[in-house]
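Asker: Task: produce atomic coordinates for the following.
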Amino acid sequence: MHCSSPKMVCETKIVADEHDAIQGTKKDSIIVSSSQMWTSSTPAPNPIEENDVRKDTVFIREFERTDHVEVRRIFYEGIMERIPNTAFRGILQQSQTQFLYVLLTLMCFVVSKSLALTCCAPFALMAARYFYSSKVIHNYLACALRTDMADIEEYYMKPTGSCFWVAVLEGRVVGIVAAQGREDDNTVELRRMSVDSRFRGKGIAKVLGRRVLEFAVHNNYAAVVLGTTAVKMAAHKLYESLGFRRTGGSEDYMLPGMSGSPLERLFFQIRYQRYRLQLREE
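Answerer: This is a model prediction of the structure:
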């Protein structure tokens, strides 16, 4: 049985980019409990200096009902970014798909004998990729907004061993992350991590990730796991910088909302990768 973590607000001075925030570097962000920020042996801070510090300080706190609109916005915008990323960046990671599209283009020339039509074929293929990426990801988004993201309190705040946090900067919610406990294998899953695009490159995602690790340690979980379909390498570098190690993946992953039709399989491929951070041996 795991107990929920006590309510705690954490804060950190933003000192690292997501791309540079690698373990052991001088730019590594530090999370400090607000109750530990100033001790009786430390002289009281100058009010002016304290205000300057708080301007670029991100606070991590538990989700509150009033955060719901901003949380859904950040989640929605983060997922929508995956449409062009999956359609265009994703193909760079799929050598078999590249070969297939080249073959289809050559077949177009053989059948039509038209150089103009053949030159249009790659653009038509990429347009089809964008269409199916948009369709699948919209369906996935609809599923998420009907389930856990529709009632965060019910899915993450009430169950024992789970939680949802927001990152607050200058009074506004700029990032989100969830932890979902799994009793069957004594692990906690890091979920729904996203940062407002206007505030990226400040180390906020790494701070959110560390909060989940703190939660897992406090609740005596053996490991933290996550699954990701992220195309950008920055996301994978972030997980590795937190201590996660890749444990496997799939080239034929089916997102919730996928139909699995032949055309969908032809124009939408996504790589699913699993990560694990072992905290202690069972």
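Asker: can we go C-alpha only for contacts and neighbour counts from here?
Answerer: OK.
Asker: List the buried residues of the helix or strand encompassing residue 133.
Answerer: Assigned by DSSP states H and E, residue 133 belongs to helix 115-146. For helix 115-146, the neighbour count (16 or more other CA atoms under 10 Å) marks 118, 121, 125-126, 128-141, 144 as buried.
Asker: Ok, stretch 73-81 next?
Answerer: Neighbour counts over stretch 73-81 (16+ other CA under 10 Å) mark 74, 75, 76, 78, 79, 80 as buried.
Asker: Same question for stretch 82-101.
Answerer: 82, 83, 85, 86, 87, 88, 90, 91, 97, 101.
Asker: what ranges do the helices span in the stretch 101-250 of the chain?
Answerer: Remark: helices assigned in the stretch 101-250 of the chain by DSSP state H, counting those that start in this stretch are 115-146, 152, 204-218, 233-241.
Asker: separation between the residue lying closest to residue 165 once chain neighbours are set aside and residue 126?
Answerer: Once flanking residues are discounted, residue 165 sits nearest to residue 62: 4.3 Å by CA to CA, 6 or more residues apart in numbering. Residue 62 sits 41 Å away from residue 126, going by CA to CA, to the nearest Å.
Asker: again with residue 242
Answerer: Residue 242 is 35 Å from residue 126, by CA to CA.
Asker: Same check on residue 196?
Answerer: According to CA to CA, residue 196 stands 28 Å off from residue 126.
Asker: related to what we said a few turns ago, okay, the buried residues of stretch 82-101 in a markdown table with distance to residue 175 next?
Answerer: Putting the buried residues of stretch 82-101 into a markdown table (distance: CA to CA, whole Å) gives the following:
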| residue | distance to residue 175 |
| --- | --- |
| 82 | 17 |
| 83 | 20 |
| 85 | 20 |
| 86 | 22 |
| 87 | 25 |
| 88 | 26 |
| 90 | 25 |
| 91 | 28 |
| 97 | 34 |
| 101 | 38 |
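Asker: compare with the first, here's sequence two:
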Amino acid sequence: MSGVQIRKYQEEDAESVKEVFTLGMSEHIPSSFVHVLKQPLTQMVLMCTFCALITSSNSYLLPFLAVALLLAVARLGIVYMFNRYIEATLSSDLRDVTTSYLRSPDSCFWVAESEGRVVGTVACLPAENAPGCLELKRMSVRRSHRGRGIAKALCRTVEDFTRDRGYAAVVLHTSMVQTEAQKLYEHMGFKRIREFVLPEAAAKILNFMLYEYRLDVHNSKEIRK
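Answerer: This next block holds a predicted model:
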């Protein structure tokens, strides 16, 4: 990780942080589309549409065009959902990182900087549904700087902060399509403790799972209440 510095967020990092987050989330659109294609419901709809049209039209062109249109609509739907999530995040905690993460002693936001450029981010704050734990959030590294140990260093930064603040563990959530993130967290010692489907109707229909991970930091200090 030569030439990379991990430091606390500064106000001038705002636009770079938003860019890193947006690019990182957008990378998961193709894998999410593949997940949708693998679902039995999707395959059934495509097959029924194709068979119904080829039977009624006696032509291969119309069924193929209809299936292509359905696939295009499905991909646009996925793009829309990701863009909606990105916009919601940019309008919430990333709109004012200082207020969201740097006003409390038990939360923080870090960036990884290389040659004056923000190439990675991570944050943590007290977990709402896990007393005594901090939640790791906004982990992202630019594609051009992956494979250099930056993500591992960002994880360790959160782990050390969690231990220093007297919390018992780090928890986080990641989606089923973020396979590289899952490998990273498991390599760092995180254990998957829960799997659940998002409450939105589309997520339930498409069986889009979220995974919850936990890393006990084996802290000897008194756990904060």
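Asker: Give me the TM-score for these two chains.
Answerer: Once superposed, the chains reach a TM-score of 0.85 (TM-score structural alignment, normalised by the length of the second structure), with 219 aligned residues with a CA RMSD of 2.6 Å.
Asker: tell me which of the buried residues of stretch 82-101 of the first structure is nearest to residue 222 of the first structure?
Answerer: Nearest to residue 222 of the first structure, judged by CA to CA, of the buried residues of stretch 82-101 of the first structure is residue 82 at 31.4 Å.
Asker: Give the aligned equivalent of residue 188 of the second structure in the first structure.
Answerer: Alignment note: residue 188 of the second structure maps to residue 242 in the first structure; criterion TM-score structural alignment.
Asker: and the gap between the residue nearest the centre of the second structure and residue 198 of the second structure?
Answerer: Centroid-nearest residue in the second structure: residue 174, 5.3 Å away (criterion: CA atoms, centre = their mean). The gap separating residue 174 of the second structure from residue 198 of the second structure is 12 Å, by CA to CA.
Asker: now residue 153 of the second structure
Answerer: Residue 153 of the second structure sits 30 Å away from residue 198 of the second structure, taking CA to CA as the criterion.
Asker: surely the residue nearest to the centre of the second structure meets residue 211?
Answerer: Yes. Counting by CA atoms under 8 Å, residue 174 of the second structure does reach residue 211; the two are 5.4 Å apart.
Asker: From residue 126 of the second structure, how far out is residue 106 of the second structure?
Answerer: From residue 106 of the second structure across to residue 126 of the second structure, the span is 7 Å (CA to CA).
Asker: before we move on, what about residue 68 of the second structure?
Answerer: Distance of residue 68 of the second structure to residue 126 of the second structure, computed by CA to CA: 46 Å.
Asker: Residue 142 of the first structure maps to what in the second structure?
Answerer: Here residue 142 of the first structure is matched to residue 87 in the second structure, going by TM-score structural alignment.
Asker: list the contacts for its match?
Answerer: By CA atoms under 8 Å, 6 or more residues apart in numbering, the contact list for residue 87 of the second structure is empty.
Asker: count of residues packed around whatever residue of the first structure lines up with residue 135 of the second structure?
Answerer: If you follow residue 135 of the second structure across to the first structure using TM-score structural alignment, you land on residue 189. For residue 189 of the first structure, the count of nearby residues is 20 (other CA atoms under 10 Å).
Asker: mind checking what residue 72 of the second structure lines up with in the first structure?
Answerer: Match for residue 72 of the second structure (TM-score structural alignment): residue 127.
Asker: again, but for residue 111 of the second structure
Answerer: Residue correspondence to the first structure (TM-score structural alignment): residue 111 of the second structure is matched to residue 166.
Asker: who's in contact with its match?
Answerer: By CA under 8 Å, 6+ apart, the neighbours of residue 166 of the first structure are 60, 61, 62, 63, 71, 173, 174, 175, 176, 177, 208.
Asker: so what's the fifth one up against?
Answerer: With contacts defined as CA under 8 Å, 6+ apart, residue 71 of the first structure is in contact with 166, 173, 175, 176.
Asker: Which residue, other than its chain neighbours, is closest to the third one?
Answerer: In other words, residue 175 of the first structure. Using CA to CA, 6+ apart, the nearest residue to residue 175 of the first structure is residue 195, at 4.1 Å.
Asker: The helix holding residue 133 of the first structure: what's the following helix or strand?
Answerer: Using DSSP H and E, the helix or strand that directly follows helix 115-146 of the first structure along the chain is helix 152.
Asker: ok, the nearest residue to residue 184 of the second structure once chain neighbours are set aside to residue 209 of the second structure distance?
Answerer: Sequence neighbours aside, residue 152 is the residue nearest to residue 184 of the second structure in space, at 7.3 Å (criterion: CA to CA, 6+ apart). The gap separating residue 152 of the second structure from residue 209 of the second structure is 24 Å, by CA to CA.
Asker: Cool, thanks, talk later.
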